[in-house]
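[1] Have a look at this prediction, sequence included:
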Amino acid sequence: MKIVHMADSHLGFSAYGRVDRLGRNQREEMIYRGFAETVEKIIKLAPDAVVHAGDVFHHVRPRIRPLVVFKQNLERLIEAGIPVIIISGNHDAPKSYAALSPFTLFEGMEGVHIAHHYLYERFELGGCQFHCIPFCLGPEDYLEEFQKMQKFRMENPSGRDVLVMHGLVEALWDRRLRTVGEHELKESFLKGDLSYIALGHYHGQAQVARNAWYSGSVEYFRFSEAKDDKGILLVDLDSGYVEQIPLMERYMIDPEPVDCVGLSSAEIEELLRRISAEVGIEGKIVRLRLRNLSREAYRSLSQKVIGELKGQALHLEILPEFRDDPASFETEPMDSRELPLEFKRFLEGEAAREGIPASIREEVISYGTDLMSRISERSRTESFDAPQ
């Protein structure tokens, strides 16, 4: 039996503000096209099943467009006779039992099997047991759900078993994305007696145990992924062989930083032109890092030159790195809907460190959380039903 393992499609992700002639975000449309091309590639590979290991959608409340795109491509797979197993990830799973999952819309579709209720679910296809542990509300919940799988396997031994989970294994925790609901998966989950373990969340393709892989995201989302080869995995459950299937040429470019010590603004402008021509920025997402830059030279850069370069790329980010800048790390863009929860956690952390006087602690947390909730709601209201 052969399966395709994919994950982290993040349908609905948008960025950079550029729109096409229909008013649609160009970055978002690029991701939809890439997803359709991925499905086309899968149909040509003709596997016995597809496993999507979480984060189908970028938002827990997707707009109509990503829902329709996903449904259309699901139907293409089903029409080709390829069943699909899906679990929810930290991006597309509600963070409370009271909220409704977007996957509710796809329940009951023939050939589509979805685990999204924070609980272990099992699906049998072609004599293989697919053990699915979707996003759980608490990191401690994964062990309980994993034990349910172990109990079932002890009572019902099978020749082929696939575990599907979403989260970051302990060995990769230093590469966490620092997003809401990012949970650590214990190394003990990587059972050696399973036929295969399909993991989602980490955006790079990586083998983390003999039988356990991250398929990686099918698109580029942050510059830390710029050197990754994006693709899917074709897995032969009988032999254990895993083939990495490339999907696209790299369109996110992040060259090594350029040392600008002692350079004038004119020299830096010429340097930017030369590097842009060498890497080919037309229609691509590019970051150019300028190290040891003079603040005066940076302030004097010609906005005309910068504008011309930015006009060539889908997105061009010029990142100055001054000697006296503190170290920073890259994080994933946050959904405004998660802002109140994250702000509350920040305030509670400050209170615990006695950064907020005890006499006004509760009032500050309550007021701040309410303010962020209103800001988040206003942001969603203003952008709701944007051009589809």
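    On my side now, so go ahead. Numbering: from 1, shown residues only.
[2] drop to CA atoms for contacts and neighbour counts, all remaining ones
    Noted.
[3] Check what contacts the helix or strand hosting Leu74 and list those residues.
    In the assignment (DSSP states H and E), Leu74 maps to helix 64-79. Residues outside helix 64-79 that contact it (CA atoms under 8 Å, 6 or more residues apart in numbering): 11-12, 32, 36, 39, 43, 57, 83-84, 106, 110-112, 388.
[4] Next one for the comparison:
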Amino acid sequence: MKAFSFVHAADLHLGYSQYGLEVRREDFDKAFTELVDKALQLKPSFLIIAGDLFHNARPSNITLENAIKNFSRLREAGIPVLVVDGSHDSAPNVVTSTILNPLDSAGLIYYLPRHEGACWRKPESCYVYGVPNYRTRRKTEEMLPAFMEQNKPTPDPSLFNIFVFHMALDIPEVNPPYIEAEAPIELIPEGFNYYAAGHVHKPYMGKFKNGLLVYPGSTETINYDEAGNEKGFYYVEVNEKG
């Protein structure tokens, strides 16, 4: 296996005008720009955004323009951006869809659930598999198994395997009182080295299914309850031994 590195971020919530203030919307844009600035310095093999890139499925033109500028910078640097949708930017219905689809079509992001096998591979290094967000526990329990039956995860023991999702798992360590646990751990497949999670706005890292479960937290403060949480992302280096 060849060594590689990646950035794991989640919950950027671009377009969120907290308290109705335009300056707060700008803060979320600035946090994303700072993330991209740092990624360009680190030069990872790829970047993962584990859901809630946008605060809603149809962001404003101002928010979209800033996102496109930053994704263009990453594309010019040769850094793929692997994305799954979250509870805020998933498609509310089949007619509206999600802004992630046209961004994928434009080659600015790689929207994992939209592609064959819901996966992306870096030859001789890693296999990345991503699932959609279904917003509620009931829908997750109904629809996630069907999605994975149609797009079977195929982790490769000779590679480093990454599972990307945006859900609060039903375990006390990552289930804050203001968030519904959307998925029992039994729904999450075995065989992955790194479970790249989103939705919980507080950093967490712990052992999970013979791998590592990681929530990077959000890049900006979304509400008062999380004001004391650290904000940022994880930069992960994987050597030849995995």
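    Nice, I can see it. The shown structure was predicted, so the numbers you read here are calculated from the model rather than taken from an experiment.
[5] returning to that earlier point: report the distance from the helix or strand following the helix holding Leu74 of structure 1 to the chain centre.
    Later in the chain than helix 64-79 of structure 1, the nearest helix or strand by DSSP H and E is strand 84-87. Distance, stretch centre to chain centre, for strand 84-87 of structure 1: 16 Å (CA atoms, centre = their mean, to the nearest Å).
[6] before we move on, the earlier item: between the contacts of helix 64-79 of structure 1, which sits nearest Gly126 of structure 1?
    For the contacts of helix 64-79 of structure 1, the residue nearest Gly126 of structure 1 by CA to CA is Pro83; the value is 10.2 Å.
[7] circling back to that earlier point, average gap between the helix holding Leu74 of structure 1 and structure 2?
    Compared with structure 2 after fitting, helix 64-79 of structure 1 deviates on average by 0.9 Å (mean CA distance after the TM-score superposition for structure 1).
[8] Of all the residues in that helix, which ones are buried?
    Neighbour counts over helix 64-79 of structure 1 (16 or more other CA atoms under 10 Å) mark Arg65, Pro66, Leu67, Val69, Phe70, Asn73, Leu74, Glu75, Arg76, Leu77, Ile78 as buried.
[9] before we move on, what about stretch 130-145 of structure 1?
    Neighbour-count burial for stretch 130-145 of structure 1 [16+ other CA under 10 Å]: Phe130, His131, Cys132, Ile133, Pro134, Phe135, Cys136, Leu137, Tyr142, Glu145.
[10] my read: the third one touches Lys148, true?
    No: Cys132 of structure 1 is not in contact with Lys148 according to CA atoms under 8 Å; the separation is 10.7 Å.
[11] Need the residues touching each of the two.
    Common neighbours of Cys132 of structure 1 and Lys148 (CA under 8 Å, 6+ apart) are Tyr120.
[12] ok, the residue mapped onto Pro47 of structure 1 from structure 2 - contacts?
    Under the alignment (TM-score structural alignment), Pro47 of structure 1 maps onto Pro44 of structure 2. By CA under 8 Å, 6+ apart, Pro44 of structure 2 lies in contact with Phe4, Ser5, Phe6, Val7, Ile79.
[13] let's see it at 7 Å
    Counting by CA atoms under 7 Å, 6 or more residues apart in numbering, Pro44 of structure 2 touches Ser5, Phe6, Val7, Ile79.
[14] Which of those sits closest to Glu220 of structure 2?
    Val7 (16.7 Å).
[15] Can you classify that closest one by secondary structure?
    strand (DSSP: H, G, I helix; E, B strand; the rest coil).
[16] Kindly state which residue of structure 1 is aligned to it.
    Under the alignment defined by TM-score structural alignment, Val7 of structure 2 corresponds to Val4 in structure 1.
[17] so how many other residues sit close to that match?
    A count of nearby residues for Val4 of structure 1, using other CA atoms under 10 Å, gives 25.
[18] so it makes contact with Asp236?
    No: contact criterion CA atoms under 7 Å: Val4 of structure 1 and Asp236 do not qualify, at 9.0 Å.
[19] about what we covered before: reformat the buried residues of helix 64-79 of structure 1 as TSV; add distance to Tyr16 of structure 1.
    Formatted as TSV, these follow (distance: CA to CA, whole Å):
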residue	distance to Tyr16 of structure 1
Arg65	18
Pro66	18
Leu67	22
Val69	21
Phe70	23
Asn73	26
Leu74	28
Glu75	31
Arg76	30
Leu77	31
Ile78	34
